[in-house]
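Colleague: Here's my sequence, what's the structure:
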Amino acid sequence: MSTPRTVLVVGGGAAGNAVTILLRRAGIAVDLIEAKDDWNATAGSGITLQGSALRVLRELGVWEQVKESGYAFGSVGITAPDGTVLQVQDDLRTGGDDLPATVGMQRPRLQQILIDAVRASGAAVRLGTRAETLDQDGEGVCVRFSDGTQGRYDLVIAADGLGSSTRAAVGITAKPEPTGMAIWRVAAPRPAGVTRTDLAYGGPAYIAGYCPTSDTTLYAYVVEANRDRASIPPESYAEEMRRLASAYGGHWPEITAHITDPAKVNYTWFDRMLVEGSWHRGRVVLAGDAAHCCPPTLAQGAALSLEDAWVLAGMLTESGTWDDALLQAYHDRRIARVRPVVDASVQLGQWQLDGVRDADVPGLMGRTMTMLRELP
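Modeller: Below you'll find the model as predicted:
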């Protein structure tokens, strides 16, 4: 058969936006639908982008904007709860020596950069729209949308996140499972002395950390055992995070003073998921968080999603035939890289939950990050 030329991308997050940009660059017609009317343009506080993510962003053509908007640094500090710096370690440049080890960014700014690139690509974008039904045959997928319209596509890429309805619609039963930890996050002004990520272990939480996201901003986070979310009213979020953060010294008192607006504080559980077997059913294929997720203990969630998009788009544009063999090859290539990251991310948290004091944390992190220096 001739090379299919029409793709539906479900979901406008990192994976969906990235695969859209890359497929459009290859001349493939792409429709992108996103369930949220605002395209997630204001969601989230901050994001840590390591070199493996920056490498893909450079391939997307947005690296210069990311560099100008974010805050680049090359080390991580380990501190005591009182703020005493115990160790400073250089980060591995997983994207290569010509890219920073790490860039912190305001998550809405990264999303807007990707949105602008999708718009510029010429993709057809429909917001506030869901795929209600997917009917497949040997040549394509007929999709009925939530607005009553329908379309036919050679391939559907499900990049609709952790709770992917597309994943469930094609009979893939994997669901995210909580790991036992939860995180409080907030954006705040950056104290002048904050020039890298610092992590404090111990105190009332498992981890208290922050990451600079621009010359003037950072995002701060506190990790604790997960609690029943129904028992924490949203209006108390600032008070709860402030209570935990107030136990930490160093730059934390200045940061904590800005934790006042509960609407700006985010509370989420850590989840784990890895779809086993193939990541496709017929002509519907998963990418990003729809296929896998892990705790942010290695800060690799966005990087893995961006890599999925890069690898999948490359395989689709290089092949004249889109079939089971190609989509299975995509899975096989990605699973060898994704599984170690998911497993290591979960293990790092589990050691803390279990109170293991002699765990080989540096060894596990070093092995995993070294692997990520290789091209996906």
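Colleague: from here on, contacts and neighbour counts on C-alpha atoms
Modeller: Noted.
Colleague: tally of neighbours for L92?
Modeller: L92 has 20 neighbours, counted by other C-alpha atoms under 10 Å.
Colleague: Who are the contact partners of it?
Modeller: G74, A101, M369, T370 (C-alpha atoms under 8 Å, 6 or more residues apart in numbering).
Colleague: buried set for the one helix or strand the last one maps to?
Modeller: So the one you mean is T370. For T370, the host element (DSSP states H and E) is helix 361-372. By neighbour count with 16 or more other C-alpha atoms under 10 Å, helix 361-372 contains the buried residues M365, T368, M369, L372.
Colleague: ditto for stretch 39-47
Modeller: Per 16+ other C-alpha under 10 Å, stretch 39-47 contains these buried residues: W39, N40, A41, G44, S45, G46, I47.
Colleague: Out of these, which sit inside strands?
Modeller: Of the positions in the buried residues of stretch 39-47, G46, I47 sit in strands, assigned by DSSP state E.
Colleague: which among the buried residues of stretch 39-47 gets closest to V118?
Modeller: Closest approach to V118 among the buried residues of stretch 39-47 (C-alpha to C-alpha): W39, at 11.6 Å.
Colleague: So the closest one is in contact with R126, correct?
Modeller: No: contact criterion C-alpha atoms under 8 Å: W39 and R126 do not qualify, at 9.5 Å.
Colleague: center of the protein - which residue?
Modeller: A centroid search over the chain (C-alpha atoms, centre = their mean) returns A302, at 2.7 Å, as the residue closest to the centre.
Colleague: Now the second one, please; I'll put the structures next to each other:
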Amino acid sequence: MGASRRVLVVGGGIGGMASAAAFGQRGMDVLLIEKRPEFTVPGVGLGQPANALRVLGELGVLPQVIAAGFQYDSMRYFDYNRELIVEHKFLLGGPGLPAVCALSRSDLHDILLDAALKVGVGIGLGTTAQQMEQEGNRVHVVFNNGSSDEFDLVVGFDGIRSTTRIFAFGEAFEPIHSGYGAWRLQAPRPPEVDAMEFYQGLGSKTGAMPLNDELMYLFHIRPEDPSEKLAREDYPRYLRERLNGYGDHIAEVRDALGPDSDIVYSPLEPAILPPPWYSGRIVLGGDAAHTFPPHLTEGAGMALEDGLVLADELSQDKPVEDMLDGYVQRRYARCAFVYTFSMQMLHSEQMVRTHQQLDEARRELKANGSARIAASDRILNLPVLPAKGALLWR
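Modeller: Next comes the predicted model:
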């Protein structure tokens, strides 16, 4: 696409910031706009598997990520009283690359923001695109402050309710509530929580991952009525009720919840946009193109990969449409795998409603749980920037 081309990135989250940094590192003139007036990032955690860490290495920020986070190499399945069912050692990573490094979302965002600023990315806070009109090989954009500009490409990393997606495709692919919701918060980390932990409950599932020596990230997934309005001030009460029945340190977190607890709730609205992910010179990535249940901790990882692969394609000497086709071809099957695999995990765990079903799930997980995750590991450990001539998907 060339160093002289102008790119507008819409959305200042993890994927948008990473793509902007990758574009800037390749000499492109980049403006990133974010609708929030300042970068205030909810204090929840992100597990970054090795495939995400490879992208962060390509962006030159892996040392900062490792320094800010907590490395681990296994996943453990428990029942609701933290009785171990099975442990899986990840088949991820490689020499000098851990299987997983978890850290707070705010720390990762700050690291990526610094990388973007270092390569001259312009930042427009409190800024949205009010209109996008494609005129030949350019996109004319009118912003909410009344100003306008033209770009060679508009890249939408503006989340599950993407306005960029609407400009490109209308409202045909708007998110739909799955009937499940996710509760998230940070909590003090017991020393024994030194890996990813899943706890199978009756009609719900809880998990925890270490973020650093002091903190862990706790999440809880269960059916939620889409029509019910959950008042934020009542989040501590709601979450206490939902964690009833869990023992061990989950019970300790539950009992410590109070008015000052920083709890994040969001409905699960999984979706994947069918190809192509672009229309003319408007292209999508991250949650604007695909949203997964959190079971493989790959939401941020897939957004990071999107940004890097798109930047790699845009650096090629070929027509823009061919570059955008190449981006989608390199990304769709991989993202579709994550979507399908994580949806299967979501449905299987939420079907456990009785003690008899829990006993059956315990036997099945003990026999097959590690083998399933191993299959996912082998796929996701494939690099997205292989040696020249190598295939991304076999």
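Colleague: Would you mind reporting the TM-score between them?
Modeller: Overlay of the two chains. TM-score (TM-score structural alignment, normalised by the length of structure 1): 0.93; 372 aligned residues with a C-alpha RMSD of 2.0 Å.
Colleague: re earlier: let me know the closest of the buried residues of helix 361-372 of structure 1 to S246 of structure 1.
Modeller: Nearest member of the buried residues of helix 361-372 of structure 1 to S246 of structure 1, counting by C-alpha to C-alpha, is M365, at 28.8 Å.
Colleague: can you give me the strands for the stretch 201-350 of structure 1?
Modeller: Assigned by DSSP state E, counting those that start in this stretch, the stretch 201-350 of structure 1 shows strands spanning 207-212, 217-225, 265-274, 280-281, 284-286, 292-293.
Colleague: any chance of those strands in TSV, plus mean neighbour count and distance to V342 of structure 1?
Modeller: Converted to TSV, these look like this (neighbours: other C-alpha atoms under 10 Å; distance: least, C-alpha to C-alpha, whole Å):
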stretch	mean neighbour count	distance to V342 of structure 1
strand 207-212	26	19
strand 217-225	23	18
strand 265-274	20	7
strand 280-281	20	20
strand 284-286	27	17
strand 292-293	28	7
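Colleague: Just put those strands in a markdown table and tack on distance to A120 of structure 1.
Modeller: Formatted as a markdown table, the strands of the stretch 201-350 of structure 1 follow (distance: least, C-alpha to C-alpha, whole Å):
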| stretch | distance to A120 of structure 1 |
| --- | --- |
| strand 207-212 | 29 |
| strand 217-225 | 28 |
| strand 265-274 | 31 |
| strand 280-281 | 29 |
| strand 284-286 | 24 |
| strand 292-293 | 29 |
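Colleague: Please identify which of these is closest to A182 of structure 1.
Modeller: Ranking the strands of the stretch 201-350 of structure 1 by proximity to A182 of structure 1 (C-alpha to C-alpha) places strand 265-274 first, at 4.0 Å.
Colleague: what's the mean gap between the closest one and the aligned bit of structure 2?
Modeller: For strand 265-274 of structure 1, the mean distance from the matching residues in structure 2 following superposition reads 1.2 Å, by mean C-alpha distance after the TM-score superposition for structure 1.
Colleague: how much does that strand deviate in direction from strand 217-225?
Modeller: In terms of direction (axes from the mean of the first three to the mean of the last three C-alpha atoms, to 10 degrees), strand 265-274 of structure 1 departs from strand 217-225 by 60 degrees.
Colleague: And the strands in the stretch 1-150 of structure 1, which stretches?
Modeller: Secondary structure of the stretch 1-150 of structure 1 (DSSP E, counting those that start in this stretch): strands located at 6-10, 29-34, 46-50, 71-73, 75-79, 85-90, 102-106, 124-127, 131-136, 141-145, 150-153.
Colleague: Can you list the buried residues in the fifth one?
Modeller: Translated: strand 75-79 of structure 1. For strand 75-79 of structure 1, by 16+ other C-alpha under 10 Å, it's S75, V76, G77, I78, T79.
Colleague: mind checking how far the third one is from A188 of structure 1?
Modeller: Summarising the geometry, the distance separating G77 of structure 1 from A188 of structure 1, computed by C-alpha to C-alpha, to the nearest Å, is 19 Å.
Colleague: How about the second one?
Modeller: Counting by C-alpha to C-alpha, the gap from V76 of structure 1 to A188 of structure 1 is 19 Å.
Colleague: residues making contact with the helix holding T370 of structure 1?
Modeller: With C-alpha under 8 Å, 6+ apart as the test, helix 361-372 of structure 1 has contacts from S52, L92, T94, G95, L298, R337, P340, V341, A344, L348.
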